[in-house]
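**Q** task: produce atomic coordinates for the following.
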Amino acid sequence: MTTSAAKGPAGYFPSIEKKYGRPVAEWKELIRSSPLTRHMELVTWLKSEHGLGHGHANALVAHTLAEGSGK
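**A** A predicted model of the protein is given here:
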C-alpha cells in the first residue's frame, strides 16, 4: 500500500498539531529558543516541560536540528 504521507519526522507533524494544539512552527521556535542544544536534552525537555510523547518530541527535535545545520 502506498501513501502520499510525509516520510521521516515530518510524518508525525499532523498528529503532533492535533494532539497538542500548537502548530509545528511554534514547537520549532520553542526548540530553537531553548538554551539546550543536544538532541536528547531537547527531547527530555519537551517531554518533561510540555508533556510530549517520546516519538513526537524526537521527531520535532530531529527535524528542527536538521534544518538548523543547513542540511
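**Q** please count neighbours and contacts with C-alpha atoms only from this point.
**A** Noted.
**Q** tell me the buried residues in stretch 31-41?
**A** The neighbour-count check on stretch 31-41 (16 or more other Cα atoms under 10 Å) flags Ile31, Arg32 as buried.
**Q** count of residues packed around His56?
**A** By other Cα atoms under 10 Å, 21 other residues sit near His56.
**Q** name the element it belongs to?
**A** helix 54-68 (DSSP states H and E).
**Q** remind me what that helix packs against, helices and strands.
**A** helix 24-33, helix 39-50 (3 or more Cα pairs under 8 Å, 6 or more residues apart in numbering; DSSP states H and E).
**Q** I'd like the structure of this one too, to check against the first:
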Amino acid sequence: MSTPRVPAPEIDPAYKPKGPASYFPSIEKTYGLPMQHWLDIAADQLSAGASHMAVVDSLKTEHGLGHGHANAVVAYVKAELAA
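**A** Take a look at the predicted model:
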C-alpha cells in the first residue's frame, strides 16, 4: 500500500485543533469514514489539476459532504501540498 500524499493528522482529543483540521472529528463522525479517505480524494483531484472549487463541488455532489466540510478538506490538502 502506498503512503498517502497528505497524511491525516493525529488529533489529540484534549486539544481543539485550529483551522481546517478543526472540522475533521465532525467529518469522521458525520460520514463514517476516516479522514484519510477524504484527504486522498482531494489530493488525487488537486494533483490532477482540478481547482479548489471543482474539488469542493465533487466532494459535495459525488460524496455527499456539506460545503463547509468539503471546503475544509480541500483547504487542508492544498496547504499540505504547498508546504
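**Q** check the mean deviation of the helix holding His56 of structure 1 from structure 2.
**A** Helix 54-68 of structure 1 differs from its equivalent in structure 2 by a mean of 0.3 Å after superposition (mean Cα distance after the TM-score superposition for structure 1).
**Q** list the contacts of that helix.
**A** With Cα atoms under 8 Å, 6 or more residues apart in numbering as the test, helix 54-68 of structure 1 has contacts from 8-10, 12-13, 16, 24, 27-28, 31-32, 39-40, 42-44, 46-47.
**Q** if we use 7 Å, what do you get?
**A** Residues outside helix 54-68 of structure 1 that contact it (Cα atoms under 7 Å, 6 or more residues apart in numbering) are Pro9, Tyr12, Ile16, Lys28, His39, Leu42, Val43, Leu46, Lys47.
**Q** any of those residues buried? List them.
**A** With burial judged by 16+ other Cα under 10 Å, the buried subset of those is Pro9, Tyr12, Ile16, Lys28, Leu42, Val43, Leu46, Lys47.
**Q** which residue lines up with the last one in structure 2?
**A** Aligned against structure 2 by TM-score structural alignment, Lys47 of structure 1 finds its counterpart in Lys60.
**Q** list the residues that contact its match.
**A** Counting by Cα under 7 Å, 6+ apart, Lys60 of structure 2 makes contact with Gly66, His67, Ala70.
**Q** repeat that for 10 Å
**A** Applying Cα atoms under 10 Å, 6 or more residues apart in numbering to Lys60 of structure 2 gives the contacts Ala54, Gly66, His67, Gly68, His69, Ala70, Asn71.
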